[in-house]
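**Student:** Quick check, what structure comes out for this input:
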Amino acid sequence: MGSYLTTERMTLRRFTEGDLDDLASLHRHPEVMRYIDDGRPVARAEVERQLERLLGEYTALPAGQGAFAASALSSGAFLGWFALRPATTPGLTGGTELGYRLLPAAWGRGYATEGARALVGYAFAELGVDRVVATTMTVNTGSRRVLEKAGLTHVRTFFEDWPDPIPGAEHGDVEYALTREAWASQFA
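**Tutor:** A predicted model of the protein is given here:
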């Protein structure tokens, strides 16, 4: 299947049913899931359901949106995924949401920033969105730094009433955003 987007070191493409093992490996990793949902690894059966939803997004969401598998250009190794979707995360008030998850082997090597910048540019230049947003836990300094390097700025800190709060939840979540106008003045 052809790529959705190619960066200097990665290719992003639509997921297929054949990606289940890689996706399950990513979502069962405790470090990856530390700041996400209930902070616990995800069982393979749930990842199977998640993959079905991801595949359905390609027809349900606006064209060009969804989650895309990221692979290293040099080796083809699965790195994780990046996504653009209508914002539905609790606490967000609209926009197109940027998301990503990478295997720890890809951390600290610039892949998250490279992919985030590419998707932000794609969202504005190709998809014509007006605003890109993202959230993370306040204590997730790594993801906050990636969002800043991608051009997003801190909008606010907010507190949600999570059913099963994870360590760090007492510090809240943060919203980052970038408008098309601000992106054009910085990057275009």
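
**Student:** Could you use CA atoms for every contact and neighbour count after this?
**Tutor:** Noted.

**Student:** contacting residues for the residue nearest to residue 29 when sequence neighbours are not counted?
**Tutor:** The shortest distance from residue 29 to any non-neighbouring residue, by CA to CA, 6 or more residues apart in numbering, is to residue 41 (5.8 Å). Neighbour list for residue 41: 27, 28, 29, 30, 33 [criterion: CA atoms under 8 Å, 6 or more residues apart in numbering].

**Student:** okay but residue 98 is in contact with residue 134, surely?
**Tutor:** Yes: applying CA atoms under 8 Å, one finds residue 98 in contact with residue 134, separated by 5.3 Å.

**Student:** coming back round to it: from the contacts of residue 41, list the buried ones, please.
**Tutor:** Those of the contacts of residue 41 that meet the buried threshold are 27, 28, 33, by 16 or more other CA atoms under 10 Å.

**Student:** I have a second one here; can you model it like the first so I can compare?
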Amino acid sequence: MSQPILRTERIHLVPLSVEHLKHQIELDADPDVMRYVGGALTPEQAEQALREGLADAERGPGLGYWAGFVEGSFAGYWILRPPDSDGQDPMEGQGELGYRLLKRYWRQGLAKEGSRELLRYGFEDLGLTRIMAMAAAANEASRATMASVGLHHVRDFTADAGHFPPGTDLRGVEYALTRGQWNARN
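**Tutor:** This next block holds a predicted model:
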């Protein structure tokens, strides 16, 4: 199953492709956008990140990354991907929600709007049983978005230092929602 084009009232979500590289570069070059995910990337690093995202999407039918456009202009991307499982196969019936927007689109409710559509798609169209999201503990805006779409705080954790620069705060949070909880709300 390939990723469909999704729409909300204001956002046109199209499956991410190599044609979106210039948008990936713009998004990943902004240190404010990348503050909680390891810092700004060079164009070469952004291209590698795009290729990794496209490969990641191949791990789960219908899951992946979407480029979001508002009134024809790129606003950011939204993710419903197979959750990391320590290098193992994707966790059956689960998805990981994410989003990253250009600064000029912050505080307009777009992260919430796109996330709600991906939750709907994940639970109703794909039949997922659980969708989770993770963020830096200090990223209050992302945490507020996760809570506003109905995800509940599940746990605190310490991220693997991996690609993060030395001195990065590695405290993270996980939020999640089950299909039963989604159905009860909707």
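
**Student:** Got a TM-score for the two of them?
**Tutor:** TM-score of the superposed chains, computed with TM-score structural alignment, normalised by the length of the second structure, equals 0.87; 177 aligned residues with a CA RMSD of 2.1 Å.

**Student:** what do we get in the second structure for the residue nearest to residue 29 of the first structure?
**Tutor:** In the second structure, the residue paired with residue 41 of the first structure according to TM-score structural alignment is residue 40.

**Student:** ranges for the helices of the second structure?
**Tutor:** 21-29, 43-57, 110-120, 140-148, 179-185 (DSSP state H).

**Student:** tell me the contacts of the spatially most central residue of the first structure?
**Tutor:** In the first structure, the centroid-proximal residue (CA atoms, centre = their mean) is residue 99; its distance is 1.6 Å. Shown in contact with residue 99 of the first structure (CA under 8 Å, 6+ apart): 82, 83, 84, 134.

**Student:** you'd agree the last one is up against residue 175?
**Tutor:** What that stands for is residue 134 of the first structure. Yes: between residue 134 of the first structure and residue 175 there is a contact at 5.8 Å, judged by CA under 8 Å.

**Student:** neighbour-wise, which of the two wins?
**Tutor:** Higher neighbour count among residue 134 of the first structure and residue 175: residue 134, with 25 against 22, using other CA atoms under 10 Å.

**Student:** For the more buried one, which residues are in contact?
**Tutor:** Residue 134 of the first structure makes contact with 97, 98, 99, 147, 175, 176, 177, according to CA under 8 Å, 6+ apart.

**Student:** How about residue 47 of the first structure?
**Tutor:** 20, 23, 24, 27.

**Student:** can I get the residues you listed in a markdown table with distance to residue 55 of the first structure?
**Tutor:** Output for the contacts of residue 47 of the first structure, formatted as a markdown table (distance: CA to CA, whole Å):
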| residue | distance to residue 55 of the first structure |
| --- | --- |
| 20 | 11 |
| 23 | 13 |
| 24 | 15 |
| 27 | 17 |
